[in-house]
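1. sequence and computational prediction follow.
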Amino acid sequence: MKHHAARRERLCGQMPAGAVAILATAPEVQRNADSDYPYRHDSYFYYLTGFAEPESVVVLVAAQGARPARSILFCRQKNAEREIWDGFRHGPEAAREAFGFDEAFAIDDIDSELPKLLANAPALYCPLAHSAAFDARIKGWMDKVRSQSRSGVTAPASVHDLLALLDEMRLFKDDHEQALMQRAADISGRAHERAMRATRPGMFEYEIEAELLHEFRRSGAQSPAYPSIVASGAHACVLHYNANNAQMRDGDLVLIDAGCELDSYASDITRTWPVNGRFSEPQKQLYELVLAAQAAALAAIVPGRRYSAIHDAALKVLAQGMLDFGLLDKSSFGNVDDVIAQRAFAQFYMHGTGHWLGLDVHDAGAYRNVTLEDRPSRILQPGMALTVEPGIYVRPAPGVPEQFWNIGIRIEDDVVVTPGGHHILSGTAPKLVADIEKAMQHG
């Protein structure tokens, strides 16, 4: 748990002396009747604690004078009867020792203990407007402290958004996090290759989804990082399609956007391949275009360049291809810059070229430097992890060459910025046309 303890220490170092931070994990959510959805802890909470049980709160107190910083966990008591039904619970004392906290209390004691911790603290850090229910509990604790004002006790004079500090911390992945993300990407890469080998005309999309899920679990991943997209034919032109219930037809492409979550860290890979194992010429033309756009985007991932350079590089390649293949009428535009300025590309490419990746598949962290007046795109730095996912989606429309209708292609990889450039975590998933067709021949 040294990585989590180091994060708590680093967070305390960013707060004023004696300030208090409070963060709760996610609640359990009822699915129906007496059945809950599979529990998944809050990512911010896990980042600081490594603790995955529900009904938990962490409190950090920044160092003040001779008093060192303190980390305190509130969690469920041991309960032998409930453990028969629901499984193991650490309980406060075992959790304190196992997860490296200075103190631990039963969650039932939080209403009596929190006002003591807030008393005379100069500032409070908590998630602002994140949960109405927890906001109300914080107000209750603050009111108890204010009720002691005649005794000289003061409540925190200022309240700050804790998540703003944690967003910046989470944006940079340490070696431990990068190793977990590499393992997750390796598993997901194998799952995509397994799905390629299994694909045949006449199968249903959900059969291929089952291949992905099989590989995730057999390799130790706890769950998908998000609902898998298995989109064949025209469905590939629906960006967040996840019905996954259509029959795959000979001659169509299938776009799969799927990644596992391993030890709370996400992977996110997209590959597109022909259902019958061979790209047609129009499919190959557009596929190679998207592949070239991704190569241009990857080349832009260098420390010191702006995040926006990634999208700009991909967009220029895609826009030129749209002109070259007749998706856009050359007579209407002077050059690629005109296509971009008029946003004509948005008919076929309407999303960004990536996002941060980590504990969440769309991970925490600002994409712009909000401290500057013009809010420029932020500078890439080593340790940042992101996806690179250009695509092209051709719906039937007047003036659009019919041979490209209903072709949807996206190629997505997971990447970490390094001191010398970048490292692709998901490189094991076949991506070149020849490699995809070879993998499908040996299914």
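-> Thanks, I have it. Residues are numbered from 1 along each chain as shown.

2. please make it C-alpha for all contacts and neighbour counts, starting now.
-> Noted.

3. residue 129 - how many residues pack around it?
-> 10 (other C-alpha atoms under 10 Å).

4. and it, how far from residue 162?
-> To residue 162, residue 129 is 11 Å away according to C-alpha to C-alpha, to the nearest Å.

5. SS state for residue 311?
-> Following DSSP: H, G, I helix; E, B strand; the rest coil, residue 311 is assigned to helix.

6. excluding chain neighbours, what is closest to it?
-> Nearest residue to residue 311, sequence neighbours excluded (C-alpha to C-alpha, 6 or more residues apart in numbering): residue 353, at 5.1 Å.

7. in the longest helix belonging to the chain, which residues are buried?
-> The longest helix of the chain (DSSP state H) is helix 175-198. Applying a neighbour-count criterion of 16 or more other C-alpha atoms under 10 Å, one finds 177-178, 180-198 buried in helix 175-198.

8. coming back round to it: pretty sure the residue nearest to residue 311 sits against residue 388.
-> Yes. Using C-alpha atoms under 8 Å, residue 353 is in contact with residue 388, at 5.6 Å.

9. residues shared between the contacts of those two?
-> Common neighbours of residue 353 and residue 388, counting by C-alpha atoms under 8 Å, 6 or more residues apart in numbering, are residue 310.

10. which one's more surrounded, the two?
-> The residue with more neighbours, out of residue 353 and residue 388, is residue 388; 29 against 23, by other C-alpha under 10 Å.

11. was I right about the more buried one contacting residue 414?
-> Yes. If you go by C-alpha under 8 Å, residue 388 and residue 414 touch, sitting 6.7 Å apart.

12. and stretch 6-18, what's buried?
-> 7-9, 11-12, 15-18.

13. can you check stretch 198-215 too?
-> So for stretch 198-215, counting by 16+ other C-alpha under 10 Å, buried means 198-200, 203-209, 211-213, 215.

14. what secondary structure does the most centrally placed residue in the chain sit in?
-> A centroid search over the chain (C-alpha atoms, centre = their mean) returns residue 361, at 1.7 Å, as the residue closest to the centre. Secondary structure, three-state DSSP: residue 361 is coil.

15. for burial, what's the neighbour tally of the residue nearest to it when sequence neighbours are not counted?
-> For residue 361, ignoring the flanking residues on the chain, the nearest one in space by C-alpha to C-alpha, 6+ apart is residue 266 at 5.4 Å. Around residue 266 there are 29 other residues, counting by other C-alpha under 10 Å.

16. just the buried residues of stretch 6-18: which are in helices?
-> 7-9, 11-12.

17. for residue 321, give me its contacts.
-> Contacts of residue 321 by C-alpha under 8 Å, 6+ apart are residue 289.

18. would you say it is within a helix?
-> Yes. Assessed by three-state DSSP, residue 321 belongs to a helix.

19. quick one, helices of this structure?
-> With DSSP H as the criterion, the chain has helices spanning 2-13, 43-49, 80-86, 92-99, 110-118, 132-146, 162-171, 175-198, 205-218, 281-299, 308-324, 336-341, 433-441.

20. let's bring in a second model and compare:
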Amino acid sequence: VLSVSFVTFTVLLSTGSVWCPCRNISVKPGGLKPKTVPPRYLGQPSPYSHPHLIKHGEVTPGLSQTEYELRRHRLASLIEAQADRLGPSASSGTHVVIVLSHPTRYMTNDIPYPFHQNQDFLYLSGILEPDSALVLHGRGRPDQAILFVPRRDPGRELWDGPRSGKDGAAALTGIERVHCTEELGVVLKSLKGTLVWYDSSQPAHPRLHQTHVSPMLEVGPMPRSLRPLIHSLRALKSSAEVALMQEAGHITAQAFRRTMALSQGDIDEAVLFAKFDFENRIHGANFLAYPPVVAGGNRANTLHYINNNQIIKDGEMVLLDGGCEYFGYVSDITRTWPVNGKFSPAQAELYEAVLEVQRSCLSLCSPGVSLDHIYSTMLALLGRQLRRLGILMASTTDADAARRYCPHHVGHYLGMDVHDTPELSRSQPLQPGMAITIEPGLYISKDNDQAPKHFRGLGIRIEDDVVIRDKGGPLILSSDAPKTITDVEKACAQR
């Protein structure tokens, strides 16, 4: 896994330049000449069709043409630095970077699944259409962008809706050179890169790979993996990205509050699922970020329970792990509460134990501390709580027992995806701008005859979304979701 010192940047509003302090240079966004967005729907929101969502100069809500171009410049800088270490021929050679969109996927015949873009492609281009591609190229530094989008086709648009076309994509993104996707192979052949940066082992778009990219790879150099470089950039959120994640966290936190208020004793998991989904969407989310866990009673001890189709009985708790996607950025929050609105003594005792550990782990979320270090701390703290609660046997070590009762990590990276930037190691020191989850839990199966009887069948997890900051402690994106016993019971009592 590549460890990168992330670039901080300041937009110089007076000049339109972007200062990169790591290289002490000003980057003048060359492709960002103002263009009028065509007065038609482009296949994705634009300032013309969605002025309530997108401001002039933005590509997607909250993210400007300048920010997208800066991302491409930062990727070019990383590739340039990599090439310098490979020797003179690499550093002075021509680089070709290829990033493909996702295709449309079908559930049956011609019925498509809802389209979800390849996050790496979206991160660099802002284009939401399938069957697209981005190519960066240049000698020594690949900072010249070429965008490929589907050709406008009235016959297909009749069925599938409008497409941006070359003019729409150029105006929306600020990228000067835009081609139809059918020209991808011809353009790639003409570039003849000395070094190709492309992830060929699992192509994002198999058909585009086979038709346009594979012929180039057969006669050219072995491609170098691009994903670790993009993930190292995606791991650090800009202020605009943090604002989008704050809104995602706020929407989901309010959905938890309103879903808790629906709890009144016996209730179907499917009803809570529907309520949670509805509250996220009606308050601005595009859709849920992943299939949520709505697990009543002992089912909370199945970590990825997503059937959500059984009755939660009065007196049982429900564990709801859910989040939304808000214009490309997601939330991931877990809360556990009694469906009758009142914690029993055993439920409260176990809940407070998990909450105390979670608070301690949150306090460790600062620059220089790794997720793996927080995980080790979580295991030690959970072990002490298990011993205090009388759940541990005398011969068992705290950490070993904690792994048994909490078999998952303390958290993961968060951003454009739920388990974001998987190329980054959790042993890497956290840096300001990184977003993570903190989610300790205790899971005691009803069949566990070694645990005290009053704890059996209880599963509790408490998860918050966190942005690492230089000063002032971590920013808790999910702070509006009720978490203390008092606040949870108060939320459940709202009608």
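-> Yes, it's here. These figures come from a predicted structure and were not determined experimentally.

21. so what does the residue nearest to residue 311 of the first structure match up with in the second structure?
-> Residue 353 of the first structure maps onto residue 410 in the second structure, with residues paired by TM-score structural alignment.

22. and if you look at residue 251 of the first structure?
-> Match for residue 251 of the first structure (TM-score structural alignment): residue 315.

23. the closest residue to residue 256 of the second structure other than its chain neighbours and residue 462 of the second structure: what is the separation?
-> Distances taken as C-alpha to C-alpha, 6+ apart place residue 481 nearest to residue 256 of the second structure, at 6.2 Å, with adjacent residues excluded. According to C-alpha to C-alpha, residue 481 of the second structure stands 11 Å off from residue 462 of the second structure.

24. cool, residue 262 of the second structure as well?
-> Residue 262 of the second structure is 20 Å from residue 462 of the second structure, by C-alpha to C-alpha.

25. returning to what we had before: so which of the helices of the first structure is nearest residue 261 of the first structure?
-> Closest to residue 261 of the first structure of the helices of the first structure, according to C-alpha to C-alpha: helix 175-198, at 6.5 Å.

26. in the second structure, what range does that closest one match?
-> Residue span in the second structure matched to helix 175-198 of the first structure, by TM-score structural alignment: 239-262.

27. before we move on, what about stretch 405-418 of the first structure?
-> Mapped onto the second structure using TM-score structural alignment, stretch 405-418 of the first structure covers residues 456-469.

28. without its sequence neighbours, what residue ends up closest to residue 305 of the second structure?
-> Nearest to residue 305 of the second structure is residue 293, by C-alpha to C-alpha, 6+ apart, at 5.6 Å.

29. looking for the alignment partner of that neighbour in the first structure.
-> By TM-score structural alignment, residue 293 of the second structure lines up with residue 229.

30. pretty sure that match is touching residue 242, no?
-> Yes. Assessed by C-alpha under 8 Å, residue 229 of the first structure is found in contact with residue 242 at 4.8 Å.

31. can you find the partner of residue 66 of the second structure in the first structure?
-> Under TM-score structural alignment, residue 66 of the second structure pairs with residue 2 in the first structure.

32. residue contacts, its match?
-> By C-alpha under 8 Å, 6+ apart, the neighbours of residue 2 of the first structure are residue 100.

33. how about residue 318 of the first structure?
-> 289-290, 293, 345, 392.

34. circling back to that earlier point, more crowded one of residue 229 and residue 242 of the first structure?
-> Shown here are residue 229 of the first structure and residue 242; by other C-alpha under 10 Å, residue 229 has more neighbours (25 against 17).

35. can you give me the end-to-end distance of the match of stretch 405-418 of the first structure?
-> Termini of stretch 456-469 of the second structure sit 39 Å apart (C-alpha to C-alpha).

36. buried ones in stretch 228-238 of the first structure, by neighbour count?
-> 228-237.

37. now do that stretch: distance to the chain's middle.
-> 21 Å (C-alpha atoms, centre = their mean, to the nearest Å).

38. just give me the match in the second structure for residue 86 of the first structure.
-> Per TM-score structural alignment, residue 86 of the first structure is aligned with residue 160.

39. wait, residue 57 of the first structure
-> Aligned partner of residue 57 of the first structure by TM-score structural alignment: residue 133.

40. and residue 438 of the first structure, what pairs with it in the second structure?
-> Per TM-score structural alignment, residue 438 of the first structure is aligned with residue 490.

41. again with residue 300 of the first structure
-> Under TM-score structural alignment, residue 300 of the first structure pairs with residue 364 in the second structure.

42. and the closest residue to its match other than its chain neighbours, how many residues sit next to it?
-> Spatial nearest neighbour of residue 364 of the second structure, chain neighbours left out: residue 374 (6.8 Å); criterion: C-alpha to C-alpha, 6+ apart. The local packing of residue 374 of the second structure (other C-alpha under 10 Å) involves 23 other residues.

43. coming back round to it: show me the contacts for the match of residue 293 of the second structure.
-> Applying C-alpha under 8 Å, 6+ apart, the residues near residue 229 of the first structure are 240-244, 255-258.

44. who wins for neighbours among these?
-> residue 256 (29 neighbours).

45. gap between that one and residue 270 of the first structure?
-> 5 Å.

46. next, work out how far apart the aligned partner of residue 112 of the first structure in the second structure and residue 213 of the second structure are.
-> Residue correspondence to the second structure (TM-score structural alignment): residue 112 of the first structure is matched to residue 186. Per C-alpha to C-alpha, residue 186 of the second structure is found 10 Å from residue 213 of the second structure.

47. now do residue 286 of the second structure
-> Counting by C-alpha to C-alpha - residue 286 of the second structure and residue 213 of the second structure are separated by 32 Å.

48. what of residue 203 of the second structure?
-> 10 Å.

49. likewise residue 350 of the second structure?
-> Distance from residue 350 of the second structure to residue 213 of the second structure, by C-alpha to C-alpha: 55 Å.

50. and residue 428 of the second structure, what's its match in the first structure?
-> Residue 428 of the second structure maps onto residue 378 in the first structure, by TM-score structural alignment.

51. fine by me, we can end here.
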